[in-house]
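# structure for the following, please:
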Amino acid sequence: MPAPASSPGQRTGHTDFDLIIVGAGIAGINAAYRFQTGTSRQKSSYAIFEARDAVGGTWDLFRYPGIRSDSDIFTFAFEWNAWPKKGTMASGAEIRAYINESAQKTGIYDNIRFRHKIVAANWESEHSRWAITATVPGTGGGGGGGGGGDAQLKVYYSQFMYLATGYYDYETPLSTTIPGIENFQGKVLHPQFWPKDLDYTDKDVVIIGSGATAVTMVPSMTDKAKHVTMLQRSPTYIFPLPQHGTLAQIVLFLFPRPVSHLILRTGWILQLVLMIQLCRYFPGIVRRVIRHENVKRLPAEVPWDPHFNPRYNPWEQRLCASQDGDIFAALSAGKASVVTDTISAVTEESIRLSSGTVLHPDMIVTATGLRLSFAGGMDVTVDGQHVDQSKQFLWKGTMLQDIPNLFFTIGFENASWTLGCDCAARLTVRVIEQLRDKGLEVAVPRMSASDQKTMVPRPLFSLKATYLDKVNEQLPKGGSGVWAPRTNYPVDLWKSTYGDIETNLEMS
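All right, here's what the predicted structure looks like:
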C-alpha cells in the first residue's frame, strides 16, 4: 500500500484540476459531459482517470458470448447523444463503440488519462483539496496503470472528486462455493474474464446461474456448442423483449434521430414506471402475463414450473429481458436445456445433482455473480483517517455524509443504470456552481444530532438478490428525507435538476 496521498505544506493551495472523475465508463463520460457543458467558469478543468487503456468500463472489460444491455438501449444511452441504431437492445461491442464515439465527438476523450489507476485519495482540510495518488505509466513505456512494468506513483490535486467506478471488482472474480469444482478436469470459466477467441465448438457446456448473464449466454453459445445447459438453483422471471417493436419502428421512420430518440426514451421511462407500479400493486396479474408469454414460447417437454416459476413476486428481484425470446427459441430447437436443482458435487468429469441427475459437461461457466469493490478499491481518507463508506449515509444519492467535495455515482436498481448516473451528474454540477456563486470552496453533507439518533438505515438496493445483499453490506446507507435512496427516475430527475440542494449540505 502506498503512503497516504497527502503532502501538507507542499504546493499549498495548488490544484491540478477542478474535478477528477474516476472511471471512463458510461457514468464517467456522462459526468464529464455534464461538467463541461454545465459549469459557468470558462476555464473549468477536469480529467478522467481510467485504469484501463480504453473507454467503456464494464463494456470494455466484459467480452463473454452474447453480452448486451439488460434493458432497453434508449434509456441506457446518453440523453445528449441519440442512439444511432434501431434495435431495442444493444450488444456489448455496439455499446462500447457508442461510448467511444460519444467521448470523441464532445472532446471528452482528450481529457482522459488512460492507465491511471487511483490507489488512494486523501482530503486535505488545510488546503481544501483532494490529494489523489495514482499509478501511472512510467517514462520507459513498459508499464501500465495497474502497477506492472515501470509504472510509478504520482500525486494529483483536485478540488472535487467524482467516483464513476461502479461497484464491480474489475481485477478479481467472485469466489464461488461449488462443492468439488476444483476436481473438474475440463475448463471452468467466469464470464468476467472470458478468454479471447475461446473455441467451444461441439462442446457440452453447463452454465451455472439464472441471472441476466446466464440468460444472455445460453442462446448465444448454441450457435457453436453441441449443447448448452442452464443449471439453476432457483428460477428468475424472464420476459421476451422485441428487438424491433412495431411502434418503435414507426417512430424511427417518421422522425429524425434526435427526435425519435427522445420519444422512445420518454416512452420507455413511462412504461418502466407503469410496470413497477403494476408489479407493486397487482403482482398476480403481472405474474400471469409473464407466465402466458413464457408458456406460449416453451416446447411441450419444458414445463414452466419449476424452471420459470420463481418463489417471489415480479420486481422483488429484477426481471431478465430475453431479446425476441431467444432463450425460449434455443430450448425449442433442442440446442439448450434448463435444469433446476442443487449441486451435490463436481467430479473430474461430471456434475452430480441432489436429485440424482448427473451432467457430463466439457466446460463449466460460473455465471453466479460478480465480486464487489467500492470506489475501485482505492483507500479513501479524510486528513489521514480511513473512511468506512458502509457507515455513512448518502445525501441525495450522490454525496457521502461528512466527506467533503466527494461525489458518488449509483444508478437505479429497477431502471437503466445511466438514468441514475445522470441524476448524480446533474446534482454534482449544481452543487459546484452553488459554491462558486457564493465564493465558497467546500460542500459537506451533515446529519443533525437528532437525525443521527432517529434515522432508520435503509439499503440503497431493496431488491431481493444474493449479490445485492453483498453490495448493500459495502455501500453507503440510505435513510429518509434527503438521505433517501433513489427509487423513481422522473421524481429524482426533477430533484436533481431543480430541487433543494441546501438542506443538510454545509458549505464553507
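
# please make it C-alpha for all contacts and neighbour counts, starting now.
Fine.

# where along the stretch 251-400 of the chain do the strands fall?
Secondary structure of the stretch 251-400 of the chain (DSSP state E, counting those that start in this stretch): strands located at 320-323, 336-340, 343-346, 351-353, 358-359, 363-366, 379-382, 385-386, 394-395, 399-400.

# so which of those strands is the most packed in?
strand 394-395 (a mean of 28; mean count of other CA atoms under 10 Å).

# residues in contact with that one?
400-401, 445, 476-478, 482-485 (CA atoms under 8 Å, 6 or more residues apart in numbering).

# can you tell me the centre-most residue of the protein?
residue 166 (5.2 Å; CA atoms, centre = their mean).

# surely that one meets residue 371?
No. Assessed by CA atoms under 8 Å, residue 166 is found out of contact with residue 371, at 11.7 Å.

# count the residues that sit near residue 176.
Neighbourhood size, residue 176 [other CA atoms under 10 Å]: 14.

# ok, residue 110 next?
Neighbours of residue 110 (other CA under 10 Å): 11.

# now swap in residue 17 and tell me
Neighbours around residue 17, by other CA under 10 Å: 18.

# tell me the contacts of the residue nearest to residue 220 when sequence neighbours are not counted?
Closest residue to residue 220 apart from its sequence neighbours, by CA to CA, 6 or more residues apart in numbering: residue 66 at 5.1 Å. Shown in contact with residue 66 (CA under 8 Å, 6+ apart): 91-92, 216-217, 220-221.

# now show me the structure for the sequence below, then we'll compare the two:
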Amino acid sequence: MTTEPTATASILSGEPLDVAILGAGISGIGAAHYLTVEHPGRRFAILESRDTIGGTWDLFKYPGIRSDSDLHTFGYEFKPWTDPQAIADAPRILDYLREAVADDDLESKIAFNRRVVSADWSDDEQLWTLTVQHYDTGESSEVKARWVFAGTGYYNYAEGFTPEFPGTDSFAGQIIHPQHWPEDLDYRGKKVVVIGSGATAVTLVPSMAGDAAHVTMLQRTPTYVIPLPRKDPIANTMKTVLGDKRGFALSRQKNIWQQKFFYSFCQSHPKLARKVIRSTNAALLPRDFDIDTHFNPPYDPWDQRLCVVPDGDLFRALKKGTASIATGRIKTFVENGIELEDGTVLEADIVVTATGLNLQMFGGLELHRNGEPIALRDTIAYRGAMLSGVPNWTLAIGYTNSSWTLKIGLLCEYLCRILTHMDEGGFTSVEAIPDPGMETRPLLDFGAGYVKRALDRLPKQGVAEPWTMTMAVAADVKQLRNGEVDDRFLNYRKATEKAPETVDA
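The predicted structure is shown next:
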C-alpha cells in the first residue's frame, strides 16, 4: 500500500489538522476508525515513518512471527476476526489491518515516510506544531494539529536491546537480532543458538527447528510457558453457528473473561497457579526432561508476562529432539559458539540475540510546550489516556497482561467523548492537572527487563483513580467508556482564556 506524493501533500497542507495520528500500526488505524465513525467531520491524518502500514507486524521478519494473544481480543471490537487461527501469524494480521484501512477508506489519510521528530504545544495558538522528517526526500516540514493521538507503541523500532557479551569478535558465525532479521538468511542444516526466553525466543525456536540442524534456546532465567490451541474450537463453532459478527462478539467476551480469570487466579493463588503451569509443561515434555532447571521461574506467574506457544509447538520440538534448552550464564563467545560459566560450550553457526527490545515513548520525539522541553518523567498519566501538563494529547499504551488492543479501543472511545464535550462547550484545549504533591509510582508495574531499564525516563501514575494506569478491562470500562469527561482534574480552556499554572509532580 502506498500513497501518491500529491495525496500526502494535500493531507498535511492547508488548515490545521483536527487530529494528527502518529503511526499506522494497530493503534493508529483503530483511532482513525473511531474518528471516522464518531467524528466524520473532523480532519485527521496518520503520519507513518515507514512506507507501509502495520507497525510491528510489518517491521519484524523473523521466522514464525505471530501474536502472543488471541485475535478475538487482539483484533478490533468493531471488526470481526474471521480467520480460523486465533493465535495468528503476522501475514494474517497484516491482511486484517489492510482490510480495516480499506473498510474506512483510510488510504488517502495516511502520509507515509513521515516521522514526527518534535512536537511543541502553543498556549497562545492552542495548537501543536509538529516537525516532520520526510524519509523519502530528506526534507522536513511543519504540520499544525489541534490534537495528537500517539499510536506509536512504546518500543524503539530502530534498534533492539542486546547486552554486551564478551568475545563476540572471536565468534566465526553470524550474530543476529530478531528486529533486524536478514530476509535472505539461510539457516538450513546449521546449528543455531537463540539467546532469550521471552515471546520472541519461544516463537523462533520451534519455527527454525524444522530446518536447522539443531536449535538451542539459551536462557539465563526460565519463563512461564503455556500452550494454547492455534485455532479456538469454541470461537470457530460460535462463528459458524451464529455468524461472524455475533460469534466474534461472544468469543471476544469469552476470551476477555478467560484472560481476566487466569490473571486473577495467578495473582491470588500464585503457588497453585505455578503448580498447574508446571504440571502442564511436564505432561508435554519427555519424562527425563529437567523441568526443575529449565521451566522453574524464580518469580510468581504474571509477575512478568507469560509466554504462549500455539499447539504446544515448543514442547513438540523439545520432545522430538530438534530443539533443546540450556539454562545458565554466558561466560564468553568462542570461535565455534558460546561458553557458559559452568564450562559448557554450545556450538553454533548462528546466534540469535532474542534479548528484548528498548522502550521508547512516542517514537523518541522531543516534546515541548511554548518552546520549553517537557520531561516525561515529570508527568503523570491521567486515566492511562492523557499526561499532566500535556494538553490535547492521547497516550496510547495497551495492556501488558492481556491483549494490547482491548485498551486501545477504550482509549479511542474516550478521546471521541472528550472531543464531543469540547465541541459542546466551545473549548479549544483540555489539560489534566494533578493535586500538588500527589503520591506517585512507576507507570508500568511490570517486572520485564525492558520496563525496568526505562523507568527513569517514563511518566508516572498515581495511587488512586483517575490517576492510575489500570491493566483491567472492567476498570477501564468504568474509567474510559463510562467515566466523567469533565471532572475536577481536567481544565478545559477556550482560546480567549489564560492557560492554567502547571503543577510539578
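
# need the TM-score between these chains.
Once superposed, chain against chain, the TM-score is 0.92 (TM-score structural alignment, normalised by the length of structure 2); 478 aligned residues with a CA RMSD of 1.3 Å.

# which one of the strands of the stretch 251-400 of structure 1 lies nearest to residue 308 of structure 1?
strand 336-340 (9.2 Å; CA to CA).

# which SSE is the aligned residue in structure 2 for residue 448 of structure 1 in?
Under the alignment by TM-score structural alignment, residue 448 of structure 1 pairs with residue 435 in structure 2. When elements are assigned from DSSP states H and E, residue 435 of structure 2 belongs to no helix and no strand.

# distance of residue 435 of structure 2 from residue 377 of structure 2?
17 Å (CA to CA, to the nearest Å).

# cool, residue 183 of structure 2 as well?
38 Å.

# mind checking which of those two has more residues around it?
A side-by-side neighbour count of residue 183 of structure 2 and residue 377, using other CA under 10 Å, places residue 377 first with 15 against 9.

# nearest spatial neighbour of the equivalent of the more buried one over in structure 1, skipping sequence neighbours?
By TM-score structural alignment, residue 377 of structure 2 lines up with residue 390 in structure 1. Using CA to CA, 6+ apart and skipping residues adjacent in sequence, the residue nearest residue 390 of structure 1 is residue 476, 4.5 Å away.

# can you tell me which residues contact that neighbour?
Counted by CA under 8 Å, 6+ apart, residue 476 of structure 1 has contacts 389-394, 400, 460.

# tell me which residue of structure 2 matches up with it.
Residue 476 of structure 1 maps onto residue 459 in structure 2, by TM-score structural alignment.

# in structure 1, spot the strand with the most residues.
strand 152-163 (DSSP state E).

# that strand aligns to what range in structure 2?
The alignment of strand 152-163 of structure 1 onto structure 2 (TM-score structural alignment) covers residues 139-150.

# in that stretch, what's buried?
142-150 (16 or more other CA atoms under 10 Å).

# same deal with stretch 225-235 of structure 2?
Buried, per 16+ other CA under 10 Å, within stretch 225-235 of structure 2: 225-232, 235.

# end-to-end on that stretch?
Termini of stretch 225-235 of structure 2 sit 23 Å apart (CA to CA).

# now do it: distance to the chain's middle.
21 Å (CA atoms, centre = their mean, to the nearest Å).

# same check on stretch 375-386 of structure 1?
21 Å.

# just stretch 498-508 of structure 1 next, same as before
27 Å.

# which residues touch it?
431, 435, 440-448, 482.

# what distance do you get for residue 498 of structure 1 to residue 262 of structure 1?
20 Å.

# quick one, which of those two is more surrounded?
Taking other CA under 10 Å, residue 498 of structure 1 and residue 262 do not tie; residue 262 has more neighbours (17 against 12).

# and that one, what's its match in structure 2?
Here residue 262 of structure 1 is matched to residue 249 in structure 2, going by TM-score structural alignment.

# separation between the closest residue to residue 348 of structure 1 other than its chain neighbours and residue 218 of structure 1?
Leaving aside its chain neighbours, residue 348 of structure 1 sits nearest to residue 184 (4.1 Å; criterion: CA to CA, 6+ apart). Residue 184 of structure 1 sits 21 Å away from residue 218 of structure 1, going by CA to CA.

# which of those two has more residues huddled nearby?
More neighbours surround residue 218 than the other of residue 184 of structure 1 and residue 218, with 29 against 18 (other CA under 10 Å).

# now name the helix or strand holding that one.
Counting by DSSP H and E, residue 218 of structure 1 is part of helix 212-221.

# okay, that helix sits on what stretch of structure 2?
Going by TM-score structural alignment: helix 212-221 of structure 1 matches residues 199-208.

# which parts of the stretch 51-200 of structure 2 are strands?
110-111, 114-122, 127-134, 140-145, 148-150, 155-160, 174-176, 191-195.

# want to throw those into JSON lines with distance to residue 486 of structure 2?
Formatted as JSON lines, the strands of the stretch 51-200 of structure 2 follow (distance: least, CA to CA, whole Å):
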{"stretch": "strand 110-111", "distance to residue 486 of structure 2": "32"}
{"stretch": "strand 114-122", "distance to residue 486 of structure 2": "22"}
{"stretch": "strand 127-134", "distance to residue 486 of structure 2": "21"}
{"stretch": "strand 140-145", "distance to residue 486 of structure 2": "22"}
{"stretch": "strand 148-150", "distance to residue 486 of structure 2": "19"}
{"stretch": "strand 155-160", "distance to residue 486 of structure 2": "32"}
{"stretch": "strand 174-176", "distance to residue 486 of structure 2": "50"}
{"stretch": "strand 191-195", "distance to residue 486 of structure 2": "49"}
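
# ok, which of these comes nearest residue 244 of structure 2?
strand 110-111 (28.6 Å).

# give the aligned range of that closest one in structure 1.
The aligned range for strand 110-111 of structure 2 is 112-113, by TM-score structural alignment.

# what about the buried residues of stretch 225-235 of structure 2, which are in strands?
225-228.

# which residues does residue 248 of structure 2 contact?
Taking CA under 8 Å, 6+ apart as the test, what residue 248 of structure 2 contacts is 72, 80-82, 235, 238-239.

# apply 6 Å and report the result again.
residue 80 (CA atoms under 6 Å, 6 or more residues apart in numbering).

# mean distance, the lengthiest helix in structure 2 to its aligned residues in structure 1?
Longest helix of structure 2, by residue count under DSSP state H: helix 244-268. Aligned to structure 1 and superposed, helix 244-268 of structure 2 gives a mean residue distance of 0.8 Å (mean CA distance after the TM-score superposition for structure 1).
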